[in-house]
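# pasted the sequence and its predicted model underneath.
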Amino acid sequence: MSNLLELSDVSTPCCAPLSDSALSEAEAADLAKVFKALSDPVRLRLLNMIASAEGGEACVCDLTGPFELTAPTISHHLKVLRQAGVIEGERRGTWVYYRTIPEALTRLSGLFALPSAVPA
């Protein structure tokens, strides 16, 4: 008995693919920027706070309290998330209100979603 796999064994996938299609080089570069922005724990928490806020948006005044960081540091983190395209802000008087961009979050979640129809 040989320890080598037969050719037919190699062509049979062991599990379903994680995505419907492979990423292009440009898509991978764009998504890498988003993942880089989300790789910081403060930014990840900020995104979570905004996404889970009542009414779907959070005032910057509510985002500074939970952190032991200065307001300018929080503003920097929010700027990085805006530049990555996962949140947007709207100024209302003195305050800025932030909300997630649903299409961006859907794109991230779809990256590793199982295809809807997996052949048997």
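Received, thanks.

# can we go C-alpha only for contacts and neighbour counts from here?
Will do.

# report how many residues lie close to C59.
Residues within reach of C59, counting by other C-alpha atoms under 10 Å, total 18.

# then D9?
For D9, using other C-alpha under 10 Å, the count is 10.

# and if you look at S8?
S8, neighbours per other C-alpha under 10 Å, totals 7.

# and for E88?
E88 has 18 nearby residues by other C-alpha under 10 Å.

# got a list of what it touches?
Contact analysis of E88 by C-alpha atoms under 8 Å, 6 or more residues apart in numbering lists R82, Y98, R99, T100, I101.

# try this one side by side with the last:
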Amino acid sequence: MAEHRIFSTSFASVYPHYVAKAERKGRTRAEVDEIICWLTGYDPLQLDAVIAAGTDFRGFFTAAPAMNGARDQIRGVVCGVRVETVDDPLMREIRYLDKLIDELAKGKAMDSILRTATA
């Protein structure tokens, strides 16, 4: 399946696209990093190391120190796919990250993106 080719794609090759998407909309690299760290449990130094190592998406998510339990609150459509219905666990994690970056680029507040906003 074509979507599974992304598993062997290096996270480092996609990361600049996340940053560029956010920056085009007036957001920052620091906000992208905050989202990634929130989702995966990496700290900023660990994130830099994973990027420098050229780790693929499978390794990136497999080695994540602490996937955030609140990520199951991430709902919606990204790239025409409803993220909460993705069957493959790794692809779902990738889509969660894509959705969070989309929310950032659309101007959502960080507390909403990080699912810390109170109702």
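On my side now, so go ahead. Keep in mind that what you see is a predicted model, and the values were worked out from it rather than measured.

# for the two chains, what TM-score is obtained?
TM-score of the superposed chains, computed with TM-score structural alignment, normalised by the length of the second structure, equals 0.26; 58 aligned residues with a C-alpha RMSD of 4.6 Å.

# if we can go back for a sec, now secondary structure, distance to V34 of the first structure and neighbour count too, for the contacts of E88 of the first structure, in a markdown table please.
Converted to a markdown table, the contacts of E88 of the first structure look like this (DSSP: H, G, I helix; E, B strand; the rest coil; distance: C-alpha to C-alpha, whole Å; neighbours: other C-alpha atoms under 10 Å):
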| residue | secondary structure | distance to V34 of the first structure | neighbour count |
| --- | --- | --- | --- |
| R82 | helix | 10 | 19 |
| Y98 | strand | 17 | 24 |
| R99 | strand | 16 | 22 |
| T100 | strand | 13 | 22 |
| I101 | coil | 12 | 14 |
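
# save those as JSON lines, and put in distance to T73 of the first structure too.
Shown next, in JSON lines, are the contacts of E88 of the first structure (distance: C-alpha to C-alpha, whole Å):
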{"residue": "R82", "distance to T73 of the first structure": "14"}
{"residue": "Y98", "distance to T73 of the first structure": "16"}
{"residue": "R99", "distance to T73 of the first structure": "19"}
{"residue": "T100", "distance to T73 of the first structure": "20"}
{"residue": "I101", "distance to T73 of the first structure": "22"}
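
# now, among those residues, which is nearest to R91 of the first structure?
Y98 (8.9 Å; C-alpha to C-alpha).

# spit out the contact partners of the closest one.
I50, E57, A58, C59, V60, I87, E88, G89, E90.

# mind doing that once more with 10 Å?
Listed by C-alpha atoms under 10 Å, 6 or more residues apart in numbering, the contact set of Y98 of the first structure reads 46-47, 50-51, 53, 56-60, 63, 78, 82, 87-91.
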